[in-house]
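Visitor: Would you be able to build a 3D model of this:
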Amino acid sequence: MENLKLQEEIKALKDLGQHYESLLKMAGVELRDFSNEDLSLLSKSAQLYADLGVHELELNYLNELYYGLQKDRIENNLIIAQQQTDLQRIKTSIDETSKDVAVLERFKSAAEKQLIPDGDVQLQRSNQLATKQALLDRQRALEIPKDFNIESIMQKVHSLERKE
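Guide: I've put the predicted structure just below:
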């Protein structure tokens, strides 16, 4: 059954081939007139016709193919233009970010130069605490007499200032 279908299909293809050869002869074209490159192109186009199930080439199909290819080309050009715009925007953003990074790096290096090491900070703190403690100890050790009158001392200072 399947063999019979294949034989019928082969016979139909042979008939179609003979029909095309007769059309070529009517146009005055023989297959031996074509170069090897032309014959390979014809072979490829015949294979495409067979794969696509196309038996006749109509102008409408060619127009559809042409306009489809033109549409694809225009869409591809549009996509390329959009991607180039996006790429330029990204490059600009990268340049701006690089400038910001350079500013931050300069700030960081300046801050690191001004930064006091932890050991020095601890030393300053301990010195300040020791000085504070020594002053507090001296203040506690200082005995102020009970009859000490600060107002009379201030009056004497003012009177000395007036005399000068």
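Visitor: Only C-alpha atoms from now on, for both contacts and neighbour counts.
Guide: Fine.
Visitor: Now do the helix or strand containing residue 88: which elements does it pack against?
Guide: Secondary structure from DSSP states H and E places residue 88 in helix 59-114. When contacts are defined as 3 or more Cα pairs under 8 Å, 6 or more residues apart in numbering; DSSP states H and E, helix 59-114 sits against none of the other helices and strands.
Visitor: So what's the residue count around residue 21?
Guide: 15 (other Cα atoms under 10 Å).
Visitor: Now name the helix or strand holding it.
Guide: Counting by DSSP H and E, the secondary-structure element that holds residue 21 is helix 2-26.
Visitor: In terms of secondary structure, what does that helix contact?
Guide: Packed against helix 2-26 by the contact rule (3+ Cα pairs under 8 Å, 6+ apart) you find no helix or strand.
Visitor: Next secondary structure element downstream of that helix?
Guide: Moving toward the C-terminus from helix 2-26, the next element (DSSP H and E) is helix 36-52.
Visitor: one more to put side by side:
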Amino acid sequence: MQNLKIQEEVNSLMGLGQHYDEQLKLASLELGDFSDDDLALLDKCVQYYSLLHIHDFNLNYLRDFYYAKKRECIENRQTAVQQRVELQRILSSIDEVTRDVVMLERFKGAAEERLIPDIVVVQRNSQQLATKQALLDRQKTLTIPKDFNIESVIDKVDSLEQR
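Guide: Reported below is the predicted structural model:
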């Protein structure tokens, strides 16, 4: 009984093989026309068909698979292009920031060159305060006569300047 089932299955597979050979001949193809790589792919395909118990070969499935792979390839290219554009944008912003950093470093260097140390500032302030105090002290000791008229002195200076 078991042998009978196996014999029937072998006969049906042989008939299916002959059917496919006839289909290939109708398309003017012979198995010898395929390269070794193509034959290896066909062998792999046959193995998958036998493992999955698929006996009807439908070209629509192959076309669907091809178009799915083609779509995936196009999407991958599109993603790569988008990533290249994004990378270019990031690189240009990095260049811009680098230029800004260089400019700020030059500014910082110039500012540090012009910077006056704290000790010098304190010394100048103390000198100015001492000079101010000395002038105030001289002003206090200066006695101005009561009959002094500043306007007459200004008029005399103006007349001297005009000559």
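Visitor: The helix holding residue 88 of the first structure vs the second structure, average distance?
Guide: Once the two models are superposed, helix 59-114 of the first structure sits on average 1.0 Å from its counterpart in the second structure (mean Cα distance after the TM-score superposition for the first structure).
Visitor: Look through the first structure and report the residue furthest from the middle.
Guide: The outermost residue of the first structure, judged against the average C-alpha position, is residue 147 (83.7 Å), by Cα atoms, centre = their mean.
Visitor: quick one: that residue from residue 5 of the first structure, how far?
Guide: Using Cα to Cα, to the nearest Å, one obtains 138 Å as the distance from residue 147 of the first structure to residue 5 of the first structure.
Visitor: How about the contacts made by the residue nearest to the spatial centre of the first structure?
Guide: The central residue of the first structure, meaning the one whose C-alpha is nearest the mean C-alpha position (Cα atoms, centre = their mean), is residue 90 at 6.1 Å. Taking Cα atoms under 8 Å, 6 or more residues apart in numbering as the criterion, residue 90 of the first structure is in contact with no other residue.
Visitor: What's it aligned with over in the second structure?
Guide: Under the alignment defined by TM-score structural alignment, residue 90 of the first structure corresponds to residue 90 in the second structure.
Visitor: List the contacts of residue 18 of the second structure.
Guide: Contacts for residue 18 of the second structure (Cα under 8 Å, 6+ apart) come out as none.
Visitor: hmm, I was thinking of residue 70 of the second structure
Guide: In this structure, residue 70 of the second structure makes contact with no residue, judged by Cα under 8 Å, 6+ apart.
Visitor: separation between it and residue 77 of the second structure?
Guide: Look at residue 70 of the second structure and residue 77 of the second structure: by Cα to Cα, they are 11 Å apart.
Visitor: do the same with residue 154 of the second structure
Guide: Taken as Cα to Cα, the spacing of residue 154 of the second structure relative to residue 77 of the second structure amounts to 91 Å.
Visitor: before we move on, which element is residue 158 of the second structure in?
Guide: helix 150-162.
Visitor: what distance separates that helix from the middle of the whole chain?
Guide: A distance of 76 Å separates the C-alpha centroid of helix 150-162 of the second structure from that of its chain, computed with Cα atoms, centre = their mean, to the nearest Å.
Visitor: repeat for stretch 93-108 of the second structure
Guide: 18 Å.
Visitor: what does stretch 8-27 of the first structure give?
Guide: In terms of Cα atoms, centre = their mean, the centre of stretch 8-27 of the first structure is found 58 Å from the chain centre.
Visitor: Flag every buried residue along it.
Guide: By 16 or more other Cα atoms under 10 Å, stretch 8-27 of the first structure has no buried positions at all.
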